[in-house]
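Asker: Next input, structure requested:
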Amino acid sequence: MSRAASTRYWVPKVPRPTTIREGLHGRPRPPRLARLGQGRRRRPEDRVLLLRNERREWELPGGRLELGEEPAECVVREIAEETTWDAKAGPLLDTWVYRPIPGRHVLIVTYGVHPLDTATTPVLSHEHKEIGLFGRAEIPDLFMPDGYKRSIDTWFDHPHRA
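Answerer: Predicted coordinates for the structure are as follows:
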């Protein structure tokens, strides 16, 4: 299984309610990685974990660097804090500047990520409003910055993803 994740230099820290995102067709989205509706099974690496923030945007797990921390270490730590998943950072995918509000510039650094335990259900932290697992075909319709969409596409096409 594999995922993409990001390191960024600004993340809001506001308590929010916890919910599991519903699928695009109104059916509850299952929190398990390999189970989908009607008994069909999809490989876990065909999905990406996203979190919804207070601006109602979907984003990759990630957060601010701590003093002396490497960006790849930050991604692994933030994934654990935001979802309880243990992960291993993979290749650097992309860097881009995001402007979430006027006057704020955030450097986004995205990595491919390999979760270490694919049987564990991700748990939503207080930092986000919703959590969801999405297939590649669902990503274009989500409300999220284009830079994240580009990073996710890069990871789905990456030779070290599987």
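
Asker: Please make it C-alpha for all contacts and neighbour counts, starting now.
Answerer: OK.

Asker: how close does the spatially most central residue of the chain get to Tyr111?
Answerer: By C-alpha atoms, centre = their mean, the chain has its centre lying nearest to Leu60, at 2.8 Å. Going from Leu60 to Tyr111 by C-alpha to C-alpha, to the nearest Å gives 10 Å.

Asker: structure for this one too, so we can compare:
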Amino acid sequence: MTTNPETALRQTGWPGFRGRLFHLYFVLRRPMTLGVRGLIHDASANSVFLIRHTYVPGWQLPGGGVEVGETMAEALARELAEEGNIALTAPPVLKSMHFNRRASRRDHVGLYLIASFSQTTPKLPDHEIAEAGFFPLERLPEETTPATRRRIAEIFGGQLVSAYW
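Answerer: Predicted coordinates:
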């Protein structure tokens, strides 16, 4: 009897043809994707940066998908530059990973806290962004999405961040 799991799998033929076939089936049926979101916190004004997309309602944290060959931190820096003309001046801090197929097309989304940043010279706005700006934690826009409110509360230890909870 084989006790090594790797040897047992090899003996059953799992990593061979059947394994490749199942892998192909799952990739075609529902490929996994990875996304990032950044909670940009301006401590001096106790405010956070939110965006509104042109194609979905509500204010959200900036972010997007991780492209092939890109790290999560690189994707976050790219998305912040595209969506909000924001440049990171220190590495972002990964706070949590989330899985929610219903909330996003991304299977797994990393949530980063960004406390050190600069706003770059405005360029033509990304065609996906309707509006963007900083909002005080105690006065988030009413249209801020529930998922965004949960993530903000998560980062700040569950403190109330608005009258609309």
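
Asker: care to give me the TM-score?
Answerer: Taking TM-score structural alignment, normalised by the length of the first structure as the basis, the two superposed chains have a TM-score of 0.57; 117 aligned residues with a C-alpha RMSD of 3.3 Å.

Asker: Need the overlap of contacts for Leu60 and Tyr111 of the first structure.
Answerer: Residues touching both Leu60 of the first structure and Tyr111 (C-alpha atoms under 8 Å, 6 or more residues apart in numbering): 4-6.

Asker: Tell me, how many residues neighbour the closest residue to Arg42 of the first structure other than its chain neighbours?
Answerer: Among residues not flanking Arg42 of the first structure along the chain, Ala34 sits closest, at 5.6 Å (C-alpha to C-alpha, 6 or more residues apart in numbering). Close neighbours of Ala34 of the first structure, defined as other C-alpha atoms under 10 Å, add up to 17.

Asker: Any figure for the gap between Ala34 of the first structure and Thr121 of the first structure?
Answerer: From Ala34 of the first structure to Thr121 of the first structure the distance is 10 Å (C-alpha to C-alpha).

Asker: one step back: so the residue nearest to Arg42 of the first structure touches Arg43, yeah?
Answerer: Yes: using C-alpha atoms under 8 Å, Ala34 of the first structure is in contact with Arg43, at 6.1 Å.

Asker: where along the first structure do the strands fall?
Answerer: 3-8, 19-20, 47-52, 58-59, 87-98, 106-115, 130-135 (DSSP state E).

Asker: Can you list the helices and strands that the third one packs against?
Answerer: Counting contacts by 3 or more C-alpha pairs under 8 Å, 6 or more residues apart in numbering; DSSP states H and E, the secondary-structure elements packed against strand 47-52 of the first structure are strand 3-8, strand 58-59, strand 130-135.

Asker: For the shortest one, enumerate the helices and strands it packs against.
Answerer: The one in question is strand 58-59 of the first structure. If contacts are counted by 3+ C-alpha pairs under 8 Å, 6+ apart, strand 58-59 of the first structure sits against strand 47-52.

Asker: got the angle for the strand it packs on vs strand 130-135?
Answerer: Angle, strand 47-52 of the first structure to strand 130-135, by axes from the mean of the first three to the mean of the last three C-alpha atoms, to 10 degrees: 150 degrees.

Asker: which residues are contacting strand 47-52 of the first structure?
Answerer: 2-4, 33, 58-61, 128-136, 152.

Asker: Show me which of those are buried.
Answerer: Buried subset of the contacts of strand 47-52 of the first structure (neighbour count, 16 or more other C-alpha atoms under 10 Å): 2-4, 33, 58-61, 128-134, 152.

Asker: any idea which of the residues you listed is closest to Glu73 of the first structure?
Answerer: Nearest to Glu73 of the first structure out of these is Pro61 (C-alpha to C-alpha; 13.0 Å).

Asker: I'd say the closest one and Glu78 touch.
Answerer: Yes: taking C-alpha under 8 Å as the definition, Pro61 of the first structure is a contact partner of Glu78 at 6.7 Å.

Asker: Tell me where the second structure has helices.
Answerer: Shown for the second structure, the helices assigned by DSSP state H span residues 5-12, 19-29, 72-84, 146-155.

Asker: Format the ones you listed as TSV; extra columns: distance to Pro91 of the second structure.
Answerer: TSV is the format used below for the helices of the second structure (distance: least, C-alpha to C-alpha, whole Å):
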stretch	distance to Pro91 of the second structure
helix 5-12	38
helix 19-29	32
helix 72-84	8
helix 146-155	17
